[in-house]
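Peer 1: the sequence and its predicted three-dimensional model are supplied below.
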Amino acid sequence: MLNSNLNLSTLPESTFTYQFVNSALLFPCMEYQRLLRTEKVASIAENFSEYIANDPKVSFRDGRYYVFDGQNTVEARRACNGGKDLPIRCKVFLGLSKEDEATLFALQTGISTCLTAGERLRANLVARNPDAIHFVRATVDTGVEFAYDGIRAAWKIYCIETAYELYKQYGRERYIEMLNIINEAWRGNVDAYLAGVIRGVTRFISVYEGEYDRERLVQQLARTHPKTITQLAQKDTGSSANRHMRQILRIYNGASREMSLPLKN
């Protein structure tokens, strides 16, 4: 996610050396780094082998060694050494800024560094990726935030990948309108930001643009729990967006003939 706009040509010329650095001197930059996953470290340490272990990638900046790729590997090597610090062979890059490190962190694809959507988005923000900044700004302006920690909560979007997909596919204005309608209808209900619901609402306002009554849509949606929409959509066929849109159309129409809208694909 958000990788298509990362331009590696903006990074300084690649200058690096291989150095043995004591693990006590290796630090993660917490502005873009993930929290250490102890279970992942234990798994790497248990199956550790020099045949597959990679050298951690490190940025030497402001007199300190910042690990931007391989934090778990560093901790696994320390664990294999009885929890004691030890020299670790690292690929040390020179001349990188914090933003450069965040860009490279966001591009990690190794088996030991699979990033969540929240971690990748946060790294792209530190890297000052314009697309990430505009996407987040559009979202936050509606009163909604992202669940960067992966924990579902009120007024937070957990399905970050889906939200970004809708932002790109339907454009900023429809994306914002979708969130505003959901906010007004369900007042931050945690289930209102499920992937199917935000897909369905976005699809509805796109298909019926200029035809639906906004006030009626908000009022009708408010009478139905968002989880009900997803449950009914599971029994339907077609794409997730269309299945959820049809449920929203049914709710919008209600028993009214005068306000009823026809089914569209």
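Peer 2: Thanks, I have it.
Peer 1: only C-alpha atoms from now on, for both contacts and neighbour counts.
Peer 2: Will do.
Peer 1: all helices for the chain, in order.
Peer 2: All helices of the chain, identified by DSSP state H, fall at 38-46, 71-80, 98-106, 117-126, 130-140, 160-170, 172-186, 195-207, 214-222, 226-233, 240-253.
Peer 1: reformat those helices as TSV; add distance to residue 58.
Peer 2: Listed next are those as TSV, based on distance: least, CA to CA, whole Å:
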stretch	distance to residue 58
helix 38-46	18
helix 71-80	9
helix 98-106	9
helix 117-126	16
helix 130-140	24
helix 160-170	28
helix 172-186	37
helix 195-207	36
helix 214-222	50
helix 226-233	45
helix 240-253	42
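Peer 1: format these as TSV; extra columns: mean neighbour count.
Peer 2: Output for the helices of the chain, formatted as TSV (neighbours: other CA atoms under 10 Å):
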stretch	mean neighbour count
helix 38-46	16
helix 71-80	22
helix 98-106	23
helix 117-126	23
helix 130-140	17
helix 160-170	17
helix 172-186	19
helix 195-207	23
helix 214-222	17
helix 226-233	18
helix 240-253	22
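Peer 1: can you check which of the ones you listed gets nearest to residue 28?
Peer 2: Residue 28 lies closest, by CA to CA, to one member of the helices of the chain: helix 71-80, at 6.9 Å.
Peer 1: returning to that earlier point: quick one: which of the helices of the chain is nearest residue 20?
Peer 2: Short answer: helix 71-80, nearest of the helices of the chain by CA to CA, at 12.1 Å.
Peer 1: another structure for you, compare them:
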Amino acid sequence: MITSTTFRLDGRLALITGSSGGIGLALARGLGQAGARLVLNGRNAAKLERAVAALRGEGLQVQGHVFDVTQANEVQAAVDAIEGEHGAIDVLVNNAGLQKRMPLHDFPEADWRELMQTNVDSVFLVGQAVARKMIPRGRGRIINICSVQSELGRPNIAPYMASKGAVKMLTKGMAIDWGPYGINVNGLGPGYFKTELTEKLVQDEQFSAWLLGRTPSRRWGDVDDLAGAAVFLASDASAFVNGHILYVDGGVTATL
């Protein structure tokens, strides 16, 4: 039965990694508007505090926690501290990510390792640390941020495609292993959105024209378009949704 609380997150604590700006901040805002208490994460303390202040100014309950999602010791210490200070983490959004564009034959090994650590290792490390807390409680929601590049390719982003393909399959693996403990793990796959990371593409008239022609909705995504999908996956409305990747892409993955 659908009730007034089906899509509500009142009282639940949500940790969103990489949420100082862009998609992560928009996801946090959406979860907060649905009633969740928020913990934002980033590595830049000043930028993180500005994001916290902005959401507090909107009347949301929000804290910030600086830690590096690619470092296992920092992740474990942070998860322990967050639960100790704010209570059980009910919702985890693994959003931290990195993009680097260049031909694959020119891609430096150091950049490959950095990208994989940020995009894949962080999902494993934070996901595992939080799941270990959720398992004894018998409940929890984990949302991993995938991409249309979990399915589709473009020139000069092969390592990013590889990382987001890995996140898709890691999401399914998490759902298989942790579903029996009452944890729902799903992916959210954004299409092309206007963010700091895509600003150059937005300004590229030729690329934008190609994208608008390729996208059935005929526009770039706005980060607020992702909020409803995140709330759905975090709420009781998705109680029997597990191991699914929900693409929010204006139809890009539906057309050639």
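Peer 2: Thanks, I have the structure now. Just so it is clear, the model here is predicted, and its values are computed rather than measured.
Peer 1: what's the TM-score here?
Peer 2: Once superposed, chain against chain, the TM-score is 0.22 (TM-score structural alignment, normalised by the length of the second structure); 103 aligned residues with a CA RMSD of 6.5 Å.
Peer 1: circling back to that earlier point, select, out of the helices of the first structure, the one closest to residue 18 of the first structure.
Peer 2: helix 71-80 (15.1 Å).
Peer 1: which neighbouring elements make contact with that closest one?
Peer 2: Packing contacts for helix 71-80 of the first structure, counted by 3 or more CA pairs under 8 Å, 6 or more residues apart in numbering; DSSP states H and E, involve helix 38-46.
Peer 1: what segments of the second structure are helices?
Peer 2: Under DSSP H, the second structure gives helices at 22-33, 45-57, 72-86, 109-116, 122-137, 158-178, 199-203, 205-214, 227-234.
Peer 1: which of these sits most buried?
Peer 2: Mean neighbour counts were taken over these using mean count of other CA atoms under 10 Å, and the top value, a mean of 24, falls to helix 22-33.
Peer 1: helices or strands up against it?
Peer 2: For helix 22-33 of the second structure, the packing partners by 3+ CA pairs under 8 Å, 6+ apart are strand 13-16, strand 37-42, helix 227-234.
Peer 1: now do the last one against helix 22-33, angle only.
Peer 2: Spelled out, that is helix 227-234 of the second structure. Per axes from the mean of the first three to the mean of the last three CA atoms, to 10 degrees, the angle that helix 227-234 of the second structure makes with helix 22-33 is 60 degrees.
Peer 1: equivalent analysis for the second one, please.
Peer 2: For strand 37-42 of the second structure against helix 22-33, the angle between stretch directions is 170 degrees (the same axes, to 10 degrees).
Peer 1: strand 37-42 of the second structure vs helix 45-57, what angle?
Peer 2: 160 degrees.
Peer 1: can you pull the buried residues of strand 37-42 of the second structure?
Peer 2: For strand 37-42 of the second structure, the neighbour count (16 or more other CA atoms under 10 Å) marks 37-42 as buried.
Peer 1: of these, which is the nearest to residue 52 of the second structure?
Peer 2: When the buried residues of strand 37-42 of the second structure are compared against residue 52 of the second structure (criterion: CA to CA), the nearest one is residue 40, at 7.2 Å.
Peer 1: count the neighbours of the closest residue to that closest one other than its chain neighbours for me.
Peer 2: With CA to CA, 6 or more residues apart in numbering as the criterion, residue 40 of the second structure has its nearest non-adjacent residue at 4.7 Å, and that residue is residue 64. Residues lying near residue 64 of the second structure (other CA atoms under 10 Å) number 22.
Peer 1: show me the contacts for residue 64 of the second structure.
Peer 2: 39-41, 48-49, 52 (CA atoms under 8 Å, 6 or more residues apart in numbering).
Peer 1: could you identify the most distant pair in those?
Peer 2: The span of these, defined through CA to CA, is set by 39 and 49 at 11.4 Å.
Peer 1: got a list of what residue 173 of the first structure touches?
Peer 2: Per CA under 8 Å, 6+ apart, neighbours of residue 173 of the first structure: none.
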